[in-house]
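[1] fold the following and give me the result.
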Amino acid sequence: MPGFTSIFIPIILAAALWTIILKGYALWYAARGSQKKWFIALLVINTLGILEIVYLIWFRPKPPINEVAPVHTSSSQ
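    Okay, here's the model as predicted:
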């Protein structure tokens, strides 16, 4: 059985890391977009990233197309 655990543990760790990264990314977008229902669903439902991927691709708030990022200048010389 040692061969099984040496293969199984890295797969579980990779799946956990994948889920944590996608969940954090999706929760961040849902919170910034004031989407409370999506935030709660993403927080409660654990689907190995499937729900997070669906949200990030189709439902996250999109910035306006003509929006220009503000330019920050340093005032210290």
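[2] for the rest of this, base every contact and every neighbour count on C-alpha atoms.
    Fine.
[3] ok, longest helix in the chain?
    As assigned by DSSP state H, the longest helix anywhere in the chain is helix 2-32.
[4] buried sites along that one?
    T19, L22, K23, A26, L27, Y29, A30 (16 or more other Cα atoms under 10 Å).
[5] from these, pick the one nearest I45.
    K23 (10.0 Å; Cα to Cα).
[6] contacts only, for that closest one.
    The contact partners of K23, by Cα atoms under 8 Å, 6 or more residues apart in numbering, come to L42, L43, G49, E52.
[7] next one: L43
    Applying Cα under 8 Å, 6+ apart, one finds that L43 lies in contact with K23, L27.
[8] the structure of the following sequence is requested for comparison with the preceding one:
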Amino acid sequence: MSNIIQFMTSNKLMLLLLICWSIIWKGVALWRSARNKQLIWYIVLLIVNTLGILEIIYLSFFKKKHENL
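    Model prediction:
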């Protein structure tokens, strides 16, 4: 665990990029789940932090035919 902390403190740009990446995907997924009135997905996406992985899976699974990201 201390290796991860040491890596992140020495690579602040990488940490900032990961935070931005996660916030963008989480925002889009939360917006889409709220718009589709999917309360369970909204709560799960709000609580679980996966660096955007769960959000990307959600957005891919619930993508409408005519919608592009």
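[9] returning to that earlier point: now whichever helix or strand comes after the longest helix of structure 1: buried residues?
    Moving toward the C-terminus from helix 2-32 of structure 1, the next helix or strand (DSSP states H and E) is helix 36-44. Neighbour counts over helix 36-44 of structure 1 (16+ other Cα under 10 Å) mark W38, F39, L42 as buried.
[10] which residue in structure 1 lines up with V44 of structure 2?
    Aligned counterpart of V44 of structure 2 in structure 1: A41 (TM-score structural alignment).
[11] err, S22 of structure 2, not the other one
    Using TM-score structural alignment, S22 of structure 2 lines up with T19 in structure 1.
[12] got the contacts of K23 of structure 1 as TSV, with distance to K62 of structure 1 columns?
    Below are the contacts of K23 of structure 1 laid out as TSV (distance: Cα to Cα, whole Å):
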residue	distance to K62 of structure 1
L42	18
L43	21
G49	20
E52	16
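[13] do you know how far the residue mapped onto A30 of structure 1 from structure 2 is from I4 of structure 2?
    Matched across to structure 2, A30 of structure 1 falls on S33, judged by TM-score structural alignment. Distance, S33 of structure 2 to I4 of structure 2, by Cα to Cα, to the nearest Å: 32 Å.
[14] OK, contacts around the residue nearest in space to the middle of structure 2?
    Structure 2 has G52 as the residue nearest its centroid, 2.9 Å off, counting by Cα atoms, centre = their mean. The contact partners of G52 of structure 2, by Cα under 8 Å, 6+ apart, come to W21, S22, I23, W25, K26.
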